[in-house]
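Student: Turn this into a structure:
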Amino acid sequence: MKKDALLVEANPHKNWLKKYTEIRNHSVEICSPLEIEDYVVQPIVDVSPPKWHLGHTTWFFETFILQPNFPGYEVFDPQYNFVFNSYYETIGARVIRTDRGNLSRPSVSEVFKYREYVDRKMNEFLQNGYLTESLEPLLELGLNHEQQHQELLLTDIKYILGHNPLFPAYKKEHIAKKENTEAPEILRFSEGIYEIGFNGEGFCFDNELGRHKVYLNDFTISSQLVTNKEYLEFVEAGGYEDFRHWHAEGWDWVKQNSARSPLYWHFIDGKWMNYTLNGLHEIDLEESLCHINFFEASAFASWKGKRLPTEAEWEAASEHFEWGKRWEWTNSAYLPYPGFKKEAGAVGEYNGKFMVNQMVLRGASAATPPGHSRNTYRNFFQTHLQWQFTGIRLAQ
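Tutor: You can find the predicted model right below:
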């Protein structure tokens, strides 16, 4: 993927309505293969029901765009602020995350009516000149927020279906894979001063701002991601039984969860099987490894006598390898860049409040929607989480 995939011109004549409609429709398309029962399941706290994602992204536009800026706007349902607020303390009380799966009401049909109502009002808002230049960044943020949830939607749907005892396929038709079968190349970079962080025109999240210089020692990084075959060698060599390669917290996680393989891997009748969006199949050894947490990524790197790259190394090298198939774990804690400042109000809660106890991932994944990736994007997750489309690129 190219680093400028998401960059957009500051153009007063930009067709916001077209972009809004396309992005909003894509969320519905993602859910189109689901049965009605699939919309309400929450197997674990980290997975939200698809119905909730559809409502929450709609709530964002209603709460931040329409209510304060569209004269005479009437909210669809006053209770929805409580139901679909995610983590914005500024906005008020909300359903706690663990209870999202208990929301049998509003029904799926009511959530779709909510989307239709807000979309209709947003169409009126955008077509009748209410969008001012000062509001454009907020609308852009809302659209990128929806794209983030599109990735989470696909990720959560896979977890829901992948933990159904029948292993149903999300889509029965074959989803083509474009794996690079070339031998990995070791890319070498000399010590020196590099610049990282967003630069240029267009959209980025606030955690990417503050382009700055970093000093890097000599390092190498692989041109390719780790494959299932390579990781299977680690599994079969007893990697999950050898504490020497694990962080202390990672080893605790292995023992507490009796971990023996990546998420969605199952040893059945003498074969390693992998749950995919097409259902349960024998592991494709050439496919890039997916659904491993930071602990697993670090342990594998240690077993190979290597390490994970820092996020600065990853960004400095990213012009020289293909990326975008997996979110790639780095060995960098999620911290603010120099000069980082949180915005006032609820928007200021978007990224800054999470800058603790999380690690940075770089790149994008097969679940990332089109036009939502760049090489300065800073994703972040807690060290034990496997459910996102995560992989490994080795460095040294």
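
Student: make it CA atoms for all contacts and neighbour counts henceforth
Tutor: Fine.

Student: Can you show me the strands along the stretch 51-200 of the chain?
Tutor: 186-189, 192-196 (DSSP state E, counting those that start in this stretch).

Student: What's the first helix or strand after the last one?
Tutor: Yep, that's strand 192-196 we're talking about. Next along the chain after strand 192-196, taking DSSP states H and E as the criterion, comes strand 212-216.

Student: Tell me the helices and strands packed up against that following strand.
Tutor: Applying 3 or more Cα pairs under 8 Å, 6 or more residues apart in numbering; DSSP states H and E, one finds that strand 212-216 contacts strand 192-196.

Student: what's the spacing between residue 3 and residue 146?
Tutor: Taking Cα to Cα, to the nearest Å as the measure, residue 3 falls 20 Å from residue 146.

Student: Compare neighbour counts for those two and give me the winner.
Tutor: With neighbours defined as other Cα atoms under 10 Å, residue 3 and residue 146 compare such that residue 146 has more, 26 against 16.

Student: Would you verify that residue 281 is located in a strand?
Tutor: Yes: assessed by DSSP: H, G, I helix; E, B strand; the rest coil, residue 281 belongs to a strand.

Student: this one next, for a side-by-side:
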Amino acid sequence: MRFSHLPKSEDPPMQTVPQSVEKSHSSAPDRPTSVDFTRVRALSTDLARSLSDADATAQSMPDASPAKWHLAHTSWFFEQFIILPTLGETAQFDPAFRFLFNSYYDTVGERHARDKRGLLTRPSLETILAYRQHIDAHMRHLLQTPGAIDTSLLSLGLSHEQQHQELLLTDILHLFAQNPLMPSFAKPAASMDPLPPGLVATWASFEGGIVTIGHDAPDFCFDCELPPHDVIVRPFLLANRCVTNGEWRAFIEDGAYQNPALWLSDGFAHAQRAGWAAPQYWRMRDTEWWTMTLHGPQPVRDEFPVAHVSYYEADAFARWAGARLPTEQEWEHAAGRVPVRGNFLNLDWLAPKAQSPGRDCRPAGMFGDVWEWTASPFTPYPGFQAAKGAVGEYNGKFMSGQMVLRGGSCVTPPDHIRPTYRNFFAPAKRWQFSGLRLAKDL
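Tutor: Just a heads-up that it's a prediction; the model follows:
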């Protein structure tokens, strides 16, 4: 077998994950307070603090949005769904913002074209920051008024802003990668060297049976995580860590990007058309691979989880390795037995880290580092019901042509993730911190 870093399925070194461990959930508060609101809002502003007006205005591709737009749209959300229905039109900052910073809410009205967001040289970044202060002042007033705010809408607004914090960073990385100067967003932490040696992957074994999938706790979740429901899961093996850069290097060197037998038809056609030969941001310098990071260009570290690969690439790699991608049901069943801890958003790091599984038979890195592609399409759970009104457009309208990712990444806020969280992207997208973990039938 070409993929020597993982054990062969005929004789897998298996570790059985303890079945008695209780399912753990996110530490996000059930009823957010003014302290939670201030903390989340301040982080968005802090992320943009080092950006110039030009940095915050440019748009590198239609899928990405300018940082200035992220800062404005997250404020628009609170204004549109909480402030204006409660305080009326007199609380509005600028009537034009209703059109400029609507994302995809057709129920609200028309909106500025997504692929032209980078043409909004006005309003300035200074004006957008003033807009945020205006929204924060009104929200603080409402938070101090008992019963003035629907807490479910407040929770949704804060979780929505945390999603955009991650998007802001991934979009800035893509933008800076287009600049020949390859600027850094943040200085690398002094602790980035040295690193532990890469760990040979093994397999954790999971029993099959009827398991409950979906959010079943009183704290906040998105509507697409509901309702909890029973599914049948067959016994399976799950790798104890994510696929690494070193393993991906072997995939490249074996000519896998040019081998149609490994690929889904649409994926191979897309890879050939786009000229894919390595993960996004990888570039060869002399005889060494380098990659663009939020700390500027860095050598590719073999022990880090591979990032910025599409579902098509992940699926092809799994087939090349004699394995497969886990279903989201398998992933959630496994993740519900490990603590929600990992390498999340930390301005001193902002990159995946080498994963070192412990001795308790649990897979490492299930949360943080890289979003993990699954083999599951983003479709509604049995009994799913979208909320009434515009907020019902949040997830349900995208349940077509998307694949599910799980677990969060190194730029996900740490209190934003939970075992039931369902991220989703189209299968060709790879500018996110997306990687993979292998699975096999037992």
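
Student: wait, which of the strands of the stretch 51-200 of structure 1 is closest to residue 384 of structure 1?
Tutor: strand 192-196 (26.9 Å; Cα to Cα).

Student: how big is the offset of that closest one relative to structure 2?
Tutor: Its matched residues in structure 2 lie on average 1.2 Å from strand 192-196 of structure 1 after superposition (mean Cα distance after the TM-score superposition for structure 1).

Student: Mind listing residues that contact that strand?
Tutor: 211, 212, 213, 214, 215, 216, 217, 218, 312, 315, 316, 376 (Cα atoms under 8 Å, 6 or more residues apart in numbering).

Student: any idea how far the counterpart of the fifth one in structure 2 is from residue 330 of structure 2?
Tutor: For residue 215 of structure 1, the aligned position in structure 2 is occupied by residue 232, per TM-score structural alignment. Between residue 232 of structure 2 and residue 330 of structure 2 the distance is 10 Å, computed by Cα to Cα.

Student: just residue 98 of structure 2 next, same as before
Tutor: Residue 98 of structure 2 is 42 Å from residue 330 of structure 2, where distance means Cα to Cα.

Student: In terms of neighbours, single out the busier of the two.
Tutor: Neighbour count, other Cα under 10 Å: between residue 98 of structure 2 and residue 330, residue 330 has more, with 25 against 21.

Student: That one - that's part of a helix, no?
Tutor: Yes: counting by three-state DSSP, one finds residue 330 of structure 2 located in a helix.

Student: Skipping its backbone neighbours, what lies nearest the alignment partner in structure 1 of it in space?
Tutor: With TM-score structural alignment as the matching criterion, the partner of residue 330 of structure 2 in structure 1 is residue 313. Spatial nearest neighbour of residue 313 of structure 1, excluding adjacent residues (Cα to Cα, 6 or more residues apart in numbering): residue 216 at 7.3 Å.

Student: And for the one you found, the neighbour number?
Tutor: 16.

Student: what's it in contact with, if anything?
Tutor: By Cα under 8 Å, 6+ apart, residue 216 of structure 1 lies in contact with 191, 192, 193, 194, 313.

Student: Residue 85 of structure 1 now?
Tutor: By Cα under 8 Å, 6+ apart, the neighbours of residue 85 of structure 1 are 56, 59, 91, 93, 94, 95.

Student: If any of those residues are buried, put those into a PyMOL selection.
Tutor: Only the buried members of these enter the following PyMOL selection, criterion being 16 or more other Cα atoms under 10 Å:
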select buried, resi 56+59+94+95
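
Student: Make TSV out of the contacts of residue 85 of structure 1 and add distance to residue 279 of structure 1.
Tutor: Below are those laid out as TSV (distance: Cα to Cα, whole Å):
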residue	distance to residue 279 of structure 1
56	28
59	33
91	40
93	39
94	35
95	33
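
Student: Show me which of the contacts of residue 85 of structure 1 is closest to residue 263 of structure 1.
Tutor: The closest of the contacts of residue 85 of structure 1, once distances to residue 263 of structure 1 are taken by Cα to Cα, is residue 56, at 26.9 Å.

Student: Provide the aligned range in structure 1 for stretch 73-84 of structure 2.
Tutor: Going by TM-score structural alignment: stretch 73-84 of structure 2 matches residues 56-67.

Student: Show residues contacting that stretch.
Tutor: With Cα under 8 Å, 6+ apart, stretch 56-67 of structure 1 has contacts from 73-75, 80-81, 84-86, 114-115, 118, 121-122, 125, 138-139, 142, 145-146, 149.

Student: Could you rerun that using 7 Å?
Tutor: With Cα atoms under 7 Å, 6 or more residues apart in numbering as the test, stretch 56-67 of structure 1 has contacts from 73, 84, 85, 115, 118, 142, 146.

Student: Matching residue 422 of structure 2 against structure 1, which residue comes up?
Tutor: That one, residue 422 of structure 2, aligns with residue 378 by TM-score structural alignment.

Student: what's the neighbour count on its match?
Tutor: Counted with other Cα under 10 Å, residues neighbouring residue 378 of structure 1 total 20.

Student: From what I see, it and residue 361 are in contact.
Tutor: Yes: using Cα atoms under 7 Å, residue 378 of structure 1 makes contact with residue 361 at a distance of 6.3 Å.

Student: With structure 2 overlaid, how far apart is the longest helix along structure 1 on average?
Tutor: Taking DSSP state H as the criterion, structure 1 has its longest helix at helix 136-162. Compared with structure 2 after fitting, helix 136-162 of structure 1 has a mean deviation of 0.6 Å; criterion: mean Cα distance after the TM-score superposition for structure 1.

Student: So which elements touch that helix?
Tutor: On a contact count with 3 or more Cα pairs under 7 Å, 6 or more residues apart in numbering; DSSP states H and E, helix 136-162 of structure 1 meets helix 16-31, helix 50-61.

Student: out of these, deepest packed?
Tutor: For these, the largest average neighbour count (mean count of other Cα atoms under 10 Å) is found in helix 50-61, namely a mean of 24.

Student: tilt between that helix and helix 16-31?
Tutor: Computed with axes from the mean of the first three to the mean of the last three Cα atoms, to 10 degrees, the direction of helix 50-61 of structure 1 lies at 170 degrees from that of helix 16-31.

Student: Mind reading off the mean deviation between helix 50-61 of structure 1 and structure 2?
Tutor: Compared with structure 2 after fitting, helix 50-61 of structure 1 has a mean deviation of 0.3 Å; criterion: mean Cα distance after the TM-score superposition for structure 1.
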